[in-house]
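**Student:** Okay, sequence plus prediction incoming.
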Amino acid sequence: MSLDNLSINFATVRQAGSFGAIVDACLRHGITAISPWREHVAEAGLVEAARIVASNGLRVTGHCRGGFFSAADAAGRRAAIEDNRRAIDEAAALSASCLVMVVGGLPKGSRDLSGARQMVEDGFAEILPYARQQGVKLALEPLHPFYAAERACLNTLKQALDLCDKLGEGTGVAIDVYHLWWDPELEEQVARAGRNGQIVAHHICDWLVPTVDPLNDRGMMGDGVIDLGRFRAMIENAGYRGPQEVEIFSHRWQARPVDEVLATIVDRYQTVCQTITGAAAAT
């Protein structure tokens, strides 16, 4: 079975080390799509990272990450804008399909959630013209409500799509199963995103029961309670045929050899995540 639509987010295999080492590990398993993190790009150097991508014919399904617009003062907000401009430059140099945006939570000491959301909207409005100029799509990623205070005050797909509709061209959404599988409006909002061509990334993992650490105890596909086949059918029925990007923050899996992790991912991708469009949705 082809692995063309399987992508590896570097967070899944941090134990492999450098940008080049992670790429080499992916290539050993026939995986040619990646989603790097900025720290790996910075360590390698942007020019070298872009060379590795080009020389190996890699597809960069996303660059992680921009966002974190909310801050306690004007200087902090300005610093966030400038950092996002740098992230856009990196995404453009890597020919990434999108820059994944984790928007930010409450500023330190604040309880004003609506104010934080306004900061997020204002931040997007300021950087979007530059992203359009550079040809970089901004993928808003709503995070599970657990993260509302510290990481992302956009927590449902509807919230993210409402903001995309306000901002317009150059925006879309990253649909991560870990963050959205529970959403009672999921099917309706995925269909809405599909109608408007706003699905630009699809991240997969699983939700374990129990989950002992909401940040670093994500599950390997098939080990938890998310119906990944049905979820993928929903995405495909909405018109998205792009990669499934494996993003597993997990102390358990990052303690294992990288080749074991990647071999398991390939197996689960082929046995758990694949679906014929519409088949799972009909069950």
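**Tutor:** Right, received. Where do you want to start?

**Student:** switch to C-alpha atoms for all contacts and neighbour counts from now on
**Tutor:** Noted.

**Student:** Please enumerate the strands of the stretch 151-283 of the chain.
**Tutor:** 171-176, 199-204, 244-246 (DSSP state E, counting those that start in this stretch).

**Student:** Adding mean neighbour count and distance to residue 222, write those out as a markdown table.
**Tutor:** Converted to a markdown table, the strands of the stretch 151-283 of the chain look like this (neighbours: other Cα atoms under 10 Å; distance: least, Cα to Cα, whole Å):
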| stretch | mean neighbour count | distance to residue 222 |
| --- | --- | --- |
| strand 171-176 | 25 | 15 |
| strand 199-204 | 25 | 11 |
| strand 244-246 | 24 | 12 |
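
**Student:** So which residues make contact with the helix of greatest length in the chain?
**Tutor:** Using DSSP state H to define each element, the chain has its longest helix at helix 113-134. Contact with helix 113-134 is made by 68-70, 77, 81, 84-85, 88-89, 92, 103-107, 137-138, 153-154, 163, 167, 169-170, as judged by Cα atoms under 8 Å, 6 or more residues apart in numbering.

**Student:** Could you point out the helix or strand that follows that helix?
**Tutor:** Using DSSP states H and E, the helix or strand that directly follows helix 113-134 along the chain is strand 138-140.

**Student:** Mind giving me the packing neighbours of that following strand?
**Tutor:** Strand 138-140 is packed against strand 99-102, strand 171-176, with contacts defined by 3 or more Cα pairs under 8 Å, 6 or more residues apart in numbering; DSSP states H and E.

**Student:** Could you name the helices and strands sitting against the shortest one?
**Tutor:** In this structure, strand 99-102 packs against strand 63-67, helix 74-93, strand 138-140, with contacts taken as 3+ Cα pairs under 8 Å, 6+ apart.

**Student:** among those, which is nearest residue 232?
**Tutor:** With Cα to Cα as the measure, strand 138-140 is the member of the helices and strands packed on strand 99-102 nearest residue 232 (18.3 Å).

**Student:** here's the one I want to compare it with:
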Amino acid sequence: MSDGPLLKNLSLNQITTEQWNLREAVEGCVRKEIPWISLWRHKIEEIGLAESKRIVTDAGLKVSSLCRGGMFPAATAKERQVKIDDNKRAIEEAAELGTDTLVLVCGPGPDRDIDAARSSVENGIEALVPFAESHGVKLAIEPLHPMYAADRSVIVTLDQANTIAEQYTPQQVGVVVDVFHVWWDPDLYNQITRASGRIHGFHVSDWIVPVPDMFKGRGMMGDGVIEIRRIRKAVEAAGYHGPIEVEIINQSLWDQPGDDVLKKIKESYLKHV
């Protein structure tokens, strides 16, 4: 294998071209010869599951994952059940779209009790495993950067994600390694090794200095400080050789023509991933 990544593994995570609807994103991938796409549920909802599947299938694209499930913690048992039911719909959507990976962004706490919120995450995953397994879908826990603990996920390290995932088989529950969220972790490479055999996704972008926006502040690969290639090689050494999703949430990219963004993605992917 060459030192750089293979284009056959390149996947467009749909949030990177948020300015496009699903059809436009699929057509863009075809024009730019990007073989994989990761779909977001809000984009699927715009046109419906059946039409989304038809568009992707007719284009010959492969779906690397569905974003997202999770968001488990809630203030009441009734609200928690609503979230479980929504996750079951997400599992059904993933299976219908032909991907075996549902990305879990696990959710923030409804109050100041972060330990209870983390217990809710574990309980939520436990409730979903049999349903996901029956549909051939793996649950992939994506730890987020600690700065997102208050509003997006109380699972903020790969160690936490591994600890939950290890309660199950790798075909039931695994992890997503997103460089934007884990690059800072002094135990990162030990945790990647620990996750061997249960890494179900790998996401790339970059950490810009200074971060221009807490949510929409990710950079194109090579524009920041992350050792992306080193992390990619560690993930491969841990047994992951699947699609590499470019997931960049950035308003400046959303303001550009999508084809220009895809051109830059391919260039940066080959140079920096």
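**Tutor:** Looks like it arrived, so ask away. This is a predicted model, so every value here is computed, not measured.

**Student:** Structural similarity score between the chains, please.
**Tutor:** Taking TM-score structural alignment, normalised by the length of the second structure as the basis, the two superposed chains have a TM-score of 0.96; 268 aligned residues with a Cα RMSD of 1.1 Å.

**Student:** With distance to residue 4 of the first structure added, can I get the strands of the stretch 151-283 of the first structure in CSV?
**Tutor:** Formatted as CSV, these follow (distance: least, Cα to Cα, whole Å):
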stretch, distance to residue 4 of the first structure
strand 171-176, 19
strand 199-204, 14
strand 244-246, 10
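
**Student:** Of all the ones you listed, which one comes closest to residue 22 of the first structure?
**Tutor:** strand 244-246 (13.7 Å).

**Student:** Run the chain-centre distance for that closest one.
**Tutor:** Distance of strand 244-246 of the first structure from the chain centroid (Cα atoms, centre = their mean, to the nearest Å) equals 9 Å.

**Student:** how about the nearest residue to the counterpart of residue 215 of the first structure in the second structure, chain neighbours excluded?
**Tutor:** Under the alignment (TM-score structural alignment), residue 215 of the first structure pairs with residue 215 in the second structure. The shortest distance from residue 215 of the second structure to any non-neighbouring residue, by Cα to Cα, 6 or more residues apart in numbering, is to residue 249 (7.2 Å).

**Student:** Hmm, residue 216 and that neighbour touching each other?
**Tutor:** Yes - with contact defined as Cα atoms under 8 Å, residue 249 of the second structure reaches residue 216; the gap is 4.9 Å.

**Student:** between the two, which one's more packed in?
**Tutor:** Using other Cα atoms under 10 Å, the more surrounded residue of residue 249 of the second structure and residue 216 is residue 249, with 22 against 15.

**Student:** so who does that one touch?
**Tutor:** Residues near residue 249 of the second structure by Cα under 8 Å, 6+ apart: 15, 16, 215, 216, 217, 218, 219.

**Student:** got a list of what the fifth one touches?
**Tutor:** Read it as residue 217 of the second structure. Taking Cα under 8 Å, 6+ apart, one finds 207, 208, 211, 249, 250, 251 in contact with residue 217 of the second structure.

**Student:** returning to what we had before: neighbours around the match of residue 215 of the first structure, how many?
**Tutor:** 12.

**Student:** That one and residue 246 of the second structure, how far apart?
**Tutor:** According to Cα to Cα, to the nearest Å, residue 215 of the second structure stands 16 Å off from residue 246 of the second structure.

**Student:** Which residue comes closest to residue 68 of the first structure once chain neighbours are left out?
**Tutor:** Spatially, and ignoring its direct neighbours in sequence, residue 68 of the first structure is nearest to residue 104 (3.8 Å; Cα to Cα, 6+ apart).

**Student:** Residue 211 of the first structure contacts residue 218, correct?
**Tutor:** Yes - with contact defined as Cα under 8 Å, residue 211 of the first structure reaches residue 218; the gap is 7.4 Å.

**Student:** Between those two, tell me which one has more neighbours.
**Tutor:** residue 218 (26 against 13).

**Student:** ok, the more buried one - contacts?
**Tutor:** Contacts of residue 218 of the first structure by Cα under 8 Å, 6+ apart are 178, 205, 206, 207, 208, 211, 248, 249, 250.

**Student:** The fifth one contacts residue 216, doesn't it?
**Tutor:** Meaning residue 208 of the first structure. No - Residue 208 of the first structure is not in contact with residue 216 according to Cα under 8 Å; the separation is 11.1 Å.
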